[in-house]
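**Student:** This is the structure alone, sequence omitted:
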């Protein structure tokens, strides 16, 4: 386990936002103003904290704190929800002695539920008093909803002879199809980076990681990724070292993205759908997403069924351009389909053991060009239905 990036403190408390007694309010405070970046959901119904965080970052890409509550999403809550969100920043800012405009909010939970402001007023001073008593692992636990486990990824790298540290925390198990995974993430870094470079690195890393996963094809109203870089290591990242930092950031987000799919509600499999030979990358993405979102493909993977017909049917309705006879489908290294028909391999026997594993490789060659795309997708199980049928009850 790596040490946390320098200059950040953590606090979690139980505010009573959820039915069970557990930490449900989490705070990160940087000892000094940090360069801040944000990437948000493209859902047209954007939660109040998404709107407010966008406004804060647009006004000034600097932050001192991130506060996240679990229990109420504060989405589709109208003017009252917007007012409540801004009030929570005032409460936390006052308790911590920092400007409310430098606090970034995020929320997760039931859509349409208003924040419990009486509980916020009681909890904010306790949250501030707890700063430094918790770790980034505690923070990851406090923001969980239906998650089975906390999601944390750490990375160290050497720049200018000094160790720079990154840590990422995320939550998400259902309503995962980030399009910027309900999915929230915060990444902290103790290097100094210009706002323009930091945001650019984040956009690229999110596009290559969080934007390439799906559990159920649903994009949340609350998807948010924050990044804070406070310079506490004494290192300023610039020039050629930006690529090095970008690689480390992408690695952190990639590991978190894998965990989101691994922890898909009731999931037992992580499908790595790789599409190559498309006319272009956009068509490769269309094929990968059609296969990864297919309920028939997902249930076949849960049932350990080498049902190539479901995969081929999904490819065929993706809208991509190709000749049917050029398509090759391979599952866990076993070629199932070529020349418009199944191969003569005994793939049920060959795949009996591989399909018992967690990771399932689905490789699709279209033979129409050089476009390629990769998507992580979960399977679909009885437990997913049970979890979501009972979510509000």
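**Tutor:** That came through, no problem. Computed from a predicted model, the values in this text were never measured in an experiment.

**Student:** C-alpha from now on. contacts and neighbour counts both.
**Tutor:** OK.

**Student:** Which positions within the lengthiest helix in the chain qualify as buried?
**Tutor:** What stands out as the longest helix in the chain, according to DSSP state H, is helix 241-262. For helix 241-262, the neighbour count (16 or more other C-alpha atoms under 10 Å) marks 242, 245-246, 248-262 as buried.

**Student:** next SSE after it?
**Tutor:** Toward the C-terminal end, the helix or strand that comes next after helix 241-262 (DSSP states H and E) is strand 270-278.

**Student:** Measure how far the helix or strand that that next one is followed by is from the centre of its chain, please.
**Tutor:** Beyond strand 270-278 in the direction of the C-terminus, DSSP H and E gives the next helix or strand as helix 281-293. Relative to its parent chain, helix 281-293 has a centroid offset of 19 Å by C-alpha atoms, centre = their mean, to the nearest Å.

**Student:** in helix 281-293, what's buried?
**Tutor:** When neighbours are counted by 16+ other C-alpha under 10 Å, the buried residues of helix 281-293 are found to be 281, 283-293.

**Student:** now stretch 339-348
**Tutor:** residue 347.

**Student:** What of stretch 19-29?
**Tutor:** For stretch 19-29, the neighbour count (16+ other C-alpha under 10 Å) marks 23-29 as buried.

**Student:** take the one below as the second:
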């Protein structure tokens, strides 16, 4: 029987090695160059930001995935410099690092998948990465400590690593998944198929084609990373990469794909939640549960309108149950609904019912619920069976302080 379940950190997919070094890109002197290597190569699927302004590694990564038919051997990630708005010199510098990595790890240059995160518009120090490659090759390994090195090196304003694991049991054998992510600000991912930043790297030892991986990655991303927002800003560098080494020997097929999909969803949702929970200055994590919609798209449209409202987000920061702001944000979302059919709850507390404040509304109770680190706000539109859950957060003075001084 096939099942998907969370697994302890010791469980990692076979067929990968991870490592990291200090290349001198971050002013802090912390780890800033991470690498993942599939010695036997891996198949890949990727999704990238839909921002029209994209970083050089997004452009190069798209090209490499297309030119190899979804084959990747090396993932090279730097933190501290986004290599965005750097023009052709940025593209050239990115390619320079890919060529150097290919020489170091004995593959062709377009089997190297690059990523960058950090400040936009700063010339990219390719030479620091090239110089660090001999040293980073010495750090490679397949233990949890090595995976943690990778996970720490990709961080920028994050305060902690974001990792998740799951295992699929199939007739006594296992497919393992491991995910590492970074992101704390400039988080409102709008990821599409190949066509401060969120970067997500997903590793599995399943046997799968690039097309199979893409077919399971796209819906998993829609339910997780495309259903979160910290500040409403979509980064120029957002990337989600799924790699399959095939080292388990277990193929994705009719028997295994459902369980694998469940495991992938579990990992993606965990990482997405961790990103919001570690958002810049976040004091409260708020799940917006929009129900009774005509379509999932309309439910998400209303959720985004509320999640991006400065008035809602600042009210959440002080646990102020100013529910009128929720109604206003839903009302200008562009989705048509009848306010007379709408109900709103903060946690289990009714606040609005069928056009007026609920007779059961208790401001003190709602305030107490909103003082919790996490809670749910539910809006039932009363016009259908569709719904969505969208995870967001408050907007605090600490967020303003971090982003007012980010580049200086």
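**Tutor:** Done, it's in. Computed from a predicted model, the values in this text were never measured in an experiment.

**Student:** circling back: residues in the second structure aligned with the longest helix of the first structure?
**Tutor:** Counting by TM-score structural alignment, helix 241-262 of the first structure pairs with residues 256-277 of the second structure.

**Student:** go on, stretch 3-15 of the first structure?
**Tutor:** So stretch 3-15 of the first structure sits over residues 11-23 in the second structure, by TM-score structural alignment.

**Student:** end to end, how far does the matching stretch reach?
**Tutor:** 29 Å (C-alpha to C-alpha, to the nearest Å).

**Student:** Same question for stretch 351-367 of the second structure.
**Tutor:** Its start and end residues considered, stretch 351-367 of the second structure measures 11 Å (C-alpha to C-alpha).

**Student:** Residues touching it, excluding its own?
**Tutor:** 319-321, 323, 339-347, 349-350 (C-alpha atoms under 8 Å, 6 or more residues apart in numbering).

**Student:** Which other helices and strands does the longest helix of the first structure contact?
**Tutor:** The helices and strands touching helix 241-262 of the first structure, judged by 3 or more C-alpha pairs under 8 Å, 6 or more residues apart in numbering; DSSP states H and E, are strand 151-159, strand 162-171, helix 195-208, strand 213-214, strand 371-378.

**Student:** how big's the offset between it and the second structure?
**Tutor:** In this overlay with the second structure, the average offset of helix 241-262 of the first structure from its partner residues is 0.6 Å by mean C-alpha distance after the TM-score superposition for the first structure.

**Student:** what does that helix rub up against?
**Tutor:** Contact partners of helix 241-262 of the first structure, identified using C-alpha under 8 Å, 6+ apart, comprise 151-157, 159, 166-173, 176, 181, 197, 201-202, 205-206, 208-210, 213-215, 237, 267-270, 376-378.

**Student:** What residue, apart from its backbone neighbours, is nearest the aligned partner of residue 114 of the first structure in the second structure spatially?
**Tutor:** Using TM-score structural alignment as the criterion, residue 114 of the first structure maps onto residue 123 of the second structure. Taking C-alpha to C-alpha, 6 or more residues apart in numbering as the measure, residue 123 of the second structure lies nearest to residue 86, with 6.2 Å between them; neighbours along the chain are not counted.

**Student:** Can you give me the neighbour number for the aligned partner of the one you found in the first structure?
**Tutor:** Per TM-score structural alignment, the equivalent position to residue 86 of the second structure in the first structure is residue 77. Other residues near residue 77 of the first structure number 18, with proximity taken as other C-alpha atoms under 10 Å.

**Student:** I'd assumed residue 114 was in contact with residue 77 of the first structure.
**Tutor:** Yes - if you go by C-alpha atoms under 8 Å, residue 77 of the first structure and residue 114 touch, sitting 6.3 Å apart.

**Student:** OK, contacts around the match of residue 86 of the second structure?
**Tutor:** Each residue near residue 77 of the first structure by C-alpha under 8 Å, 6+ apart is listed here: 47-48, 112-114.
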